[in-house]
Each structure stands twice: as C-alpha cells, then as structure tokens.
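Colleague: The sequence and its predicted three-dimensional model are supplied below.
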Amino acid sequence: MAEYLAPTGERDPWAAPEPYGYGQGSTSALFIAAPLLTAAALGLAGVVGGADDEFQWPGPTLLLLVIAALALIASIQFAYHARLYLYSYDDLECWLGPAHVKAFASDLRVKQEKDQEVWARYQLWAVHAFNFGTILLGLGIAAALVPPDCGKQIECRWAAAAVVLTATLADAVWVLYMHMSAFGRTSNWFYTTVRRLARIRLRRRG
C-alpha cells in the first residue's frame, strides 16, 4: 500500500493500492481474460479427450489443460473475494455521505487500511493462480500441437508447438521477473540479466 505525500508535507492517512491503478488494472486480467482463458482450456481439453488418437501425448496434455482451467477458476474466485475489500475515500463518501465519513473518519481509516491488507493478500493469491494457469495453458497448447506419429503437416505442427512453447517460456520469465521486482528481490543474476536484456531492447527500439 502507498501513502500519498501532499504538497504541503502532510500525509494522507487513507490507504491506496501500489501502484494506484493496480486494482482497476487487475480487473481486466482476472475478470475478463481469466474466464476467456478458462473456456479455451476446457474447450481444448474436450477436443483432446474426444480425439486422443490425433495427439502425441493425449493424457499429459489433458492433465495440463484441466489443471490450467482449475487454476484460472481459482484466480477468479480469489479476485472476487479480494475485490470485496477494495474501496476508496470517494466510495465511502458516496455510500455513507460526507458528513458521516467526516464524523467517523478515524475509525473508517483504520478499517479501510485493514480491509486493504485483506485485499492485497487475496489479490496476490489471485495473481499467482492466474499466472500459473496461463503458463500451464501455454504448455498444454504446445503439447496439443505436437503431431502424432501418423500425423500430417508435421513440420508446421512442430513449428507451431515451438512458437507457443517459446512464448510460454518468455511469459514465465517475465512473471518471475515482475514477482522479484514487486518484492524487492533484485540482487540476483536472473533479475539483473532480464533487466539488462530489456534495456538493450528498449535502446534498439528507441
């Protein structure tokens, strides 16, 4: 949580997410993308389960897709529960009225700060479940694209599987990098390497 430092030097005691747009930004991933990805995982699982002779590893592929779907569903549940505890000063004024908020400001500040700690905890679980689910979904899609021994257009299917696997591994690297950045675990070779590569890429594009 962040504490806003006003131009006058006085601190605003109302708790806020860090960064400030984190609550709204996570809504797109956890309430829009997660349901769509869950449907994709379950849909592909149905295809693999109904035509297992068309896939190289139907059993492991099906397992990856099912676990991915369950993880994504878990992320939605965690996010829904977390969202119950995220609200701002403006929300309180709208719901309770400015006079009530002003009269009980001290108690409301304490409650809002505690509620936001609950939100942050469940939100973190939701993010972990979402990232785990998306990575497993990518692995499941890559496994489904691997052609069976009697398959057709083998080269194209292998190429597609390699592209999806590469993108999934890149996503896993990025997720781990962002996790380390958020928790201040930046003094390791993995973080410094990814950061250096990102800076080189930005310089080239600039």
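Modeller: Ah, there it is. Numbering: from 1, shown residues only.
Colleague: make it CA atoms for all contacts and neighbour counts henceforth
Modeller: OK.
Colleague: following the host helix or strand of Leu92, which helix or strand comes up?
Modeller: Taking DSSP states H and E as the criterion, Leu92 maps to helix 89-96. Towards the C-terminus, the helix or strand next in line after helix 89-96, according to DSSP H and E, is helix 98-103.
Colleague: Residues in contact with that next one: which ones?
Modeller: Leu92, Glu93, Leu108 (Cα atoms under 8 Å, 6 or more residues apart in numbering).
Colleague: wait, what's in contact with the residue most central in space within the chain?
Modeller: What sits nearest the mean C-alpha location of the chain, by Cα atoms, centre = their mean, is Val127, with 3.9 Å. Neighbour list for Val127: Leu30, Ser75 [criterion: Cα under 8 Å, 6+ apart].
Colleague: where's it, which helix or strand?
Modeller: Assignment of secondary structure by DSSP H and E places Val127 within helix 105-145.
Colleague: what angle do that helix and helix 89-96 make?
Modeller: Between the direction of helix 105-145 and that of helix 89-96, the angle (axes from the mean of the first three to the mean of the last three Cα atoms, to 10 degrees) works out to 110 degrees.
Colleague: and stretch 140-150, how far out from the chain's middle?
Modeller: Its chain's C-alpha centre lies 26 Å from the corresponding centre of stretch 140-150 when counted by Cα atoms, centre = their mean, to the nearest Å.
Colleague: ok, structure two:
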Amino acid sequence: MPSNESEEPETAGFRRPGWRKPAPLGYGPAVETATGVAAPLLAGFSIAFLGVVGADADKFRWPSQAMLLSLCAGLSLIMAVQCGFNARQYLYSPADLADWWTEEDRTVPGRAERLQEEQRADFALWQQWARRGRIAYNLGIVLFTAATALVIAPPPSAAGGDAAVRWLGTGIAFGVSAGEAAWAFLPRTVWRRLRGVLRRAVRGGVRVWRRVRLRLRAGKGGTEDR
C-alpha cells in the first residue's frame, strides 16, 4: 500500500479549503480496509504457519527461519490493526460535524473557526497513525511472503521434479517479497526510475530473443537446403 495521504497543492487560482482532507479522497477508506480487514486475515495465516511448521518441522527445509518470519509477520500485521484503530478516530468530515453540531451551534461567533482548527489538528494525528499502519502493513506482507518462500522450499529428502517445482515456487515467493518491499518502501522517484530500468531491460531482452530466433530460423533453413 503506497503512501498517498498528501493534500492538494496550492496552485494559481486555487484556494485550499479550511478543512483538511486526504488526497486522493479514497485513501482513508483504503487505509481502513487494509488495517481492519486484510491485516487481521494475513495475521491469522501467519499464526497458522507457526502451528503447521512447528508440528511437522522435519518436513520443512528451514523450519526455524520460517517460524521466525511468520512470527514477525503476524506481529507486524497486528500492529497495523492497532494503528488503523487509532487512526480511524481522528478522521472525520464536515458532514460528520454537522451531524453532531446544530446549525445554531455552528453559527456562534468563532465556533466554525475553532472546529476547523480542531479538525486540522486531528487530521495531522490521523496522518501519523495512518503512516504507521501503512508501514506495519507493508512490512507484514513482505515478511509473510518471505515466510511463504521458506515454507514451500523442498526438504532435503525431496528430489526430481517435485524439488524443482518447489524451488521455482520459492523463487517466485522471494521475488514477490522483494517487489513488495521495493514498491512499498522505496521513494516514488526511485521506484519510477527502477521501473524504467526494468522496462528497458525487458524490451532489450525481447529484442535479443527475436534476433536469436531469426538466426535459428536462418540456420535451420540453410541446413534443410543442404
């Protein structure tokens, strides 16, 4: 989950409203969904990994390391739930205030300005807790996918095609873990540069493959002519 809780910048002809708001506007519900729905489910899976690996440690290649990563992932995701709970109490809109304060109350001299000041202070607290929840959630996903890679790794007794398939799964899981870490924690500028490098690398690989395929076809045609 990337960080997008910045507000709209000041531009010519644009006057920032007195109320602070997330940007994009859906970032608040996104944080609530990640920390209140996804994080508890993933924390449950992480704790389940502990029981499975601990009960049959001899069937896994790196049981101790997998259990450690699962434990850290579960704790990080539980922390994300707690941060999301603390953040939610500080995010509200002017419509929420209108439900609690009558029109007569809001027209008291100085009352509207004071409500706006309180909302801006609460919004700053929401940003802090939302940022902590986002970091804990992303870290939990990175640790969870890394633990999955260790769990799926073939035991020493595995051999043949089964071991090869499980090593492939380990590599994929580690790749997803590394990709999630880069996407979640690298600055946006660095990530855009890295994405550009990856795109150029993929395009270069495609061009090389096309050239190799053409040469193979040409060599095959020359062999048939003989």
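Modeller: Yes, it's here. Small disclaimer: the values here were computed from a predicted structure and weren't measured.
Colleague: TM-score them against each other, please.
Modeller: Overall, the chain-to-chain superposition scores 0.84 on the TM-score scale (TM-score structural alignment, normalised by the length of the first structure); 193 aligned residues with a Cα RMSD of 2.5 Å.
Colleague: In the second structure, which residue range corresponds to the helix holding Val127 of the first structure?
Modeller: Mapping helix 105-145 of the first structure onto the second structure (TM-score structural alignment) gives residues 112-152.
Colleague: ok, back up a step: name the residues of the helix holding Leu92 of the first structure that are buried.
Modeller: Across helix 89-96 of the first structure, burial judged by 16 or more other Cα atoms under 10 Å covers Tyr89.
Colleague: Next, the mean deviation of that helix compared to the second structure.
Modeller: Its match in the second structure and helix 89-96 of the first structure itself, once the structures are fitted together, sit a mean 1.1 Å apart by mean Cα distance after the TM-score superposition for the first structure.
Colleague: Tell me the residues of the second structure aligned with that helix.
Modeller: Under TM-score structural alignment, helix 89-96 of the first structure corresponds to residues 94-101 of the second structure.
Colleague: Contacts only, for the counterpart of Leu165 of the first structure in the second structure.
Modeller: In the superposition onto the second structure, Leu165 of the first structure corresponds to Phe174 when matched by TM-score structural alignment. Counting by Cα under 8 Å, 6+ apart, Phe174 of the second structure touches Thr145, Ala146, Ala149.
Colleague: how close does Ala95 of the second structure get to Leu139 of the second structure?
Modeller: Applying Cα to Cα, to the nearest Å, the value for Ala95 of the second structure to Leu139 of the second structure is 34 Å.
Colleague: Which stretches in the first structure count as helices?
Modeller: Remark: helices assigned in the first structure by DSSP state H are 22-27, 34-50, 58-83, 89-96, 98-103, 105-145, 154-182, 189-205.
Colleague: I'd like the ones you listed as CSV, with distance to Pro7 of the first structure appended.
Modeller: Supplementary listing: these in CSV, determined by distance: least, Cα to Cα, whole Å:
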stretch, distance to Pro7 of the first structure
helix 22-27, 23
helix 34-50, 40
helix 58-83, 30
helix 89-96, 19
helix 98-103, 22
helix 105-145, 21
helix 154-182, 27
helix 189-205, 33
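Colleague: Out of the ones you listed, which is the most enclosed?
Modeller: Ranked by mean neighbour count, the helices of the first structure are led by helix 58-83 with a mean of 22 (mean count of other Cα atoms under 10 Å).
Colleague: how far out from the middle of the chain is that one?
Modeller: Per Cα atoms, centre = their mean, the displacement of helix 58-83 of the first structure from the mean C-alpha position of its chain is 12 Å.
Colleague: same check, this time on stretch 67-86 of the first structure
Modeller: In terms of Cα atoms, centre = their mean, the centre of stretch 67-86 of the first structure is found 10 Å from the chain centre.
Colleague: mind checking what Ala71 of the first structure lines up with in the second structure?
Modeller: In the superposition onto the second structure, Ala71 of the first structure corresponds to Ser76 when matched by TM-score structural alignment.
Colleague: Compute the distance between that match and Gly140 of the second structure, please.
Modeller: 5 Å.
Colleague: Check Ser64 of the second structure too.
Modeller: Distance check for Ser64 of the second structure against Gly140 of the second structure: by Cα to Cα, it reads 18 Å.
Colleague: Kindly report the same for Glu32 of the second structure.
Modeller: When Cα to Cα is the yardstick, Glu32 of the second structure and Gly140 of the second structure sit 16 Å from each other.
Colleague: I would like the residues contacting stretch 19-27 of the second structure, please.
Modeller: The contact list for stretch 19-27 of the second structure (Cα under 8 Å, 6+ apart) reads Asn4, Glu5, Ser6, Glu7, Glu8, Gly28, Ser93, Pro94, Gln116, Gln119, Arg120, Phe123.
Colleague: among those, which two are most distant?
Modeller: The largest separation in the contacts of stretch 19-27 of the second structure, counting by Cα to Cα, is between Asn4 and Gln116 at 22.3 Å.
Colleague: Let me see the contact set for Val164 of the first structure.
Modeller: Val164 of the first structure makes contact with Gly138, Leu139, Ile141, Ala142, according to Cα under 8 Å, 6+ apart.
Colleague: and which of those is nearest Val48 of the first structure?
Modeller: Nearest to Val48 of the first structure, judged by Cα to Cα, of the contacts of Val164 of the first structure is Ile141 at 10.4 Å.
Colleague: Alright, that wraps it up for me.
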